[in-house]
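>>> Mind folding the following:
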Amino acid sequence: MADSTKTQTAPRRKNMRSAEREKLIVTEAVRFFAECGFEGKTRELAKRMGVSHAVIYKHFESKEALIERVYEHVYLKRWDPNWDSLVLDRSLSLQERLTQFYISYADRVFEYDWVRIFVSSGLKSYGLTERYLGIIRTKIIRPAAMEFRYDCGRADDPSPLTEDELEVFWGLHGAVFYIAIRKYVYGEPLEIDIKQVVARTVRNFFKGITEPGPARP
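Sure thing, here's the model as predicted:
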């Protein structure tokens, strides 16, 4: 049964500064869109906040502008710039680098709001999911694939990365993220140690791509 407090009108917040009100709208919008998806109406959001519908549009010219701010708040602000250099740090093995990255990544993004907004944005074609996956592709997937070439003795290979090479590391990314999907979208009660599961997922991935397959007859 849904929490009845979610549908009640919040008490009005008076005498707030403009910047504080705008920040509050974004904070409330994050949870609202996580619960209702992007099809949720801003009028209902205003009702939950205990303000008039016009208050939201005083700070945001459109629903799309509010969604853009939600994207910045939920996704861009959580990106750790240290991750970029971590993937390229050859003082560690590629397996160690990706293990550290995905443990840190899971710690930051495995949350109800983040996961559900990510899925909702993909279904509603607001372009947020595509933009975020573009960041993952540029900063994680492509560098990891290039580093794997280096490990395989192909550092001087001038040919562009193939989609097959990239897909291998998308597979790893998807395997890690599916843990969050099961918990926050499917509602499975996962009683697991996320760090251990992520580390094992990365370890099994590298075992699979580095061990030779069965001999062909």
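>>> When you work out contacts or count neighbours from here on, use the C-alpha atoms and nothing else.
Will do.
>>> Can you tell me the closest non-neighbouring residue to the residue most central in space within the chain?
For the chain, the residue nearest the mean C-alpha position is Val109 (5.5 Å; Cα atoms, centre = their mean). Spatial nearest neighbour of Val109, excluding adjacent residues (Cα to Cα, 6 or more residues apart in numbering): Val115 at 7.2 Å.
>>> Other residues contacting the strand or helix carrying the one you found?
Element membership of Val115, judged by DSSP states H and E, is helix 112-124. With contact meaning Cα atoms under 8 Å, 6 or more residues apart in numbering, helix 112-124 is reached by 30-31, 33-35, 37-39, 74-75, 109, 127-130, 180-181, 184-185.
>>> To compare with the earlier structure, here is another sequence to fold:
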Amino acid sequence: MEPEKRKKLLVEKAVEFFSEEGFEAGTRELARRLGVSQPLIYRYFDSKDDLVNEVYRKVYVSQWNDAWTATICDRQLPLRARLLDFYESYSQAIFNRRWMRIFFFAGLRGLDINTRYIGRVGELIIKPICGELRHEIGLSRDMPITDAEMELAWIMHGTMFYQGIREHIYCTARSVDYSLTATCAVDMYLTTAPPIVREIVEKASR
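This is a model prediction of the structure:
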């Protein structure tokens, strides 16, 4: 097998392995599952951390859709419609067993996968939502987005994320209607957040 194809196969198998066993599991067991030698794995990866970084790129970076931010910021549609379109696409991309399990195993292990991903969501999803809400309710975007505004959007986002936890981590829901969840989460955000954001911005601009 060509080296690049073998490396891609090793990453794919590592994704499956870590999503079921967690990151405490070692490369020796991974090699045994694959029917290869441990030294073969380290021929392609300098360390276990290097392999974990490849898993991150495979599961998180490669599934990230740059169009999500564009969807949120496309003012040809009302903000509610944009948010619902975004969450429809987002839920299809991330709410699957291996994505969710790797995310939680990484958090328990103290890896920075979670920090990197949450940082990306904050900058490319949450902050644009906050800016678009300001525009929707006629407020200026000249003032930097505040932590309180970010928190309001995170609450909406967390409502969606929790449904993924119920389905793939707790296994207490055989299937989840993510469209219904998105409708409820978005409508609650667009109902409760505007007066709070107005007060935040008005106080900060005095």
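>>> still on that earlier bit, aligned to the residue nearest to the centre of structure 1, what sits in structure 2?
Matched to structure 2 by TM-score structural alignment, Val109 of structure 1 sits across from Ile94.
>>> again with Val55 of structure 1
Under the alignment (TM-score structural alignment), Val55 of structure 1 pairs with Leu40 in structure 2.
>>> Determine the number of other residues adjacent to that match.
11 (other Cα atoms under 10 Å).
>>> what about it, which SS state?
Following DSSP: H, G, I helix; E, B strand; the rest coil, the label given to Leu40 of structure 2 is helix.
>>> From Thr27 of structure 2, how far off is it?
Relative to Thr27 of structure 2, Leu40 of structure 2 is positioned 10 Å away (Cα to Cα, to the nearest Å).
>>> Please enumerate the strands of structure 1.
Using DSSP state E, no strands are assigned anywhere in structure 1.
>>> which residues in structure 1 form helices?
Shown for structure 1, the helices assigned by DSSP state H span residues 18-36, 42-49, 53-59, 63-74, 82-87, 94-109, 112-124, 128-136, 142-151, 163-184, 194-210.
>>> Make JSON lines from those and add distance to Asp157 of structure 1 to it.
Below are the helices of structure 1 laid out as JSON lines (distance: least, Cα to Cα, whole Å):
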{"stretch": "helix 18-36", "distance to Asp157 of structure 1": "44"}
{"stretch": "helix 42-49", "distance to Asp157 of structure 1": "52"}
{"stretch": "helix 53-59", "distance to Asp157 of structure 1": "52"}
{"stretch": "helix 63-74", "distance to Asp157 of structure 1": "37"}
{"stretch": "helix 82-87", "distance to Asp157 of structure 1": "19"}
{"stretch": "helix 94-109", "distance to Asp157 of structure 1": "18"}
{"stretch": "helix 112-124", "distance to Asp157 of structure 1": "35"}
{"stretch": "helix 128-136", "distance to Asp157 of structure 1": "23"}
{"stretch": "helix 142-151", "distance to Asp157 of structure 1": "8"}
{"stretch": "helix 163-184", "distance to Asp157 of structure 1": "13"}
{"stretch": "helix 194-210", "distance to Asp157 of structure 1": "19"}
